[in-house]
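Student: Need coordinates for the following:
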Amino acid sequence: MKKSDINFQVSLDDQNLPKKILWEASDKESIGLESTNSISLNVWDNLNQSTLRIDLWTEEMSVAEMKRFYIDIMGGMAQTILNSTGDEYMSEEIKALCDRLVQHVNEENKNS
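Tutor: Here you go, the predicted model:
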């Protein structure tokens, strides 16, 4: 059985806010730690039948990048729900929401 390790290192400032986020995975193409400005990790807790979430971002992450990051996450979820359950309706609804959010963000960027 193949095994893959994914590791995160988070440096915090004096107020316990993320200052720097580094990550690595044992099966990624490049070797060593890479920097990122945001992570979003979701874990299904079988025992409590609920989702555990960890969302971290550095002050380097702009508001526009954060919005794009979450739209991309939801777009990926649309594909995952289709692949894992075959539920085309749910997948298409998530994609439609993403399309509306992209439109909203584009309008915001035009007006600022």
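Student: CA only for contacts and neighbour counts going forward, please
Tutor: Will do.
Student: Neighbours of residue 53, how many?
Tutor: Residue 53: 11 surrounding residues under other CA atoms under 10 Å.
Student: nope, residue 91 is what I meant
Tutor: Using other CA under 10 Å, residue 91 has 21 neighbouring residues.
Student: Can you tell me the closest non-neighbouring residue to it?
Tutor: Leaving aside its sequence neighbours, residue 91 sits nearest to residue 78 (CA to CA, 6 or more residues apart in numbering; 4.4 Å).
Student: next up, for comparison:
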Amino acid sequence: MRKTQITIDVELDENHIPETITWNAQDGGVDKEDTKATMISVWDEKAMEALRIDLWTKEMPVDQMKMFIHQIIISLGSTYQRATGEEDVAQWIEQMAEEFAIKSAIKM
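Tutor: I've put the predicted structure just below:
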């Protein structure tokens, strides 16, 4: 069996707000890459619920956060389709992403 590791380092200010976020993924060739935001979800099988960590720095511009969320919604559709084979639901998620883009003014 082979193991790999992905790490996220967060530097906080005196109010515990992220100042910087860096991440590492050796298998992906990522070493101390800066990022302004991260969202991690894990499945808790016992509680039957998703657990999340959403972090962004003070420097993350709102317009980029909107684009980040939009791209996450699109990727959820792709992940859902690959996991379930339900193309119709995946397309519905993609339509929601497009509606989000219009409502959040990242797409006219």
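Student: sorry, back to before: if I look at the residue nearest to residue 91 of structure 1, how far off is residue 10 of structure 1?
Tutor: 29 Å (CA to CA, to the nearest Å).
Student: who's more crowded, these two?
Tutor: More crowded of residue 78 of structure 1 and residue 10, by other CA under 10 Å: residue 78, with 22 against 15.
Student: Look up which helix or strand the spatially most central residue of structure 1 falls in, please.
Tutor: Closest to where the C-alpha atoms of structure 1 average out (CA atoms, centre = their mean) is residue 40, at 4.1 Å. Assessed by DSSP states H and E, residue 40 of structure 1 sits inside strand 38-45.
Student: try residue 91 of structure 2
Tutor: Using DSSP H and E, residue 91 of structure 2 sits within helix 87-103.
Student: which helices and strands sit right next to that helix?
Tutor: Judged by 3 or more CA pairs under 8 Å, 6 or more residues apart in numbering; DSSP states H and E, the packing partners of helix 87-103 of structure 2 are helix 62-84.
Student: Give me the buried stretch members for the helix it packs on, please.
Tutor: 66-67, 70, 73-78, 80-81 (16 or more other CA atoms under 10 Å).
Student: Over to stretch 97-108 of structure 2?
Tutor: 97-98, 100-101.
Student: contacting residues around residue 28 of structure 1?
Tutor: Contacts for residue 28 of structure 1 (CA atoms under 8 Å, 6 or more residues apart in numbering) come out as none.
Student: who touches the nearest residue to residue 100 of structure 2 once chain neighbours are set aside in this structure?
Tutor: Once flanking residues are discounted, residue 100 of structure 2 sits nearest to residue 70: 6.8 Å by CA to CA, 6+ apart. The contact partners of residue 70 of structure 2, by CA under 8 Å, 6+ apart, come to 97-98, 100-101.
Student: Of those residues, which ones are shared with structure 1?
Tutor: Counting by both residues aligned by TM-score structural alignment, their matches' CA atoms under 8 Å, structure 1 reproduces these contacts from those: 97, 100-101.
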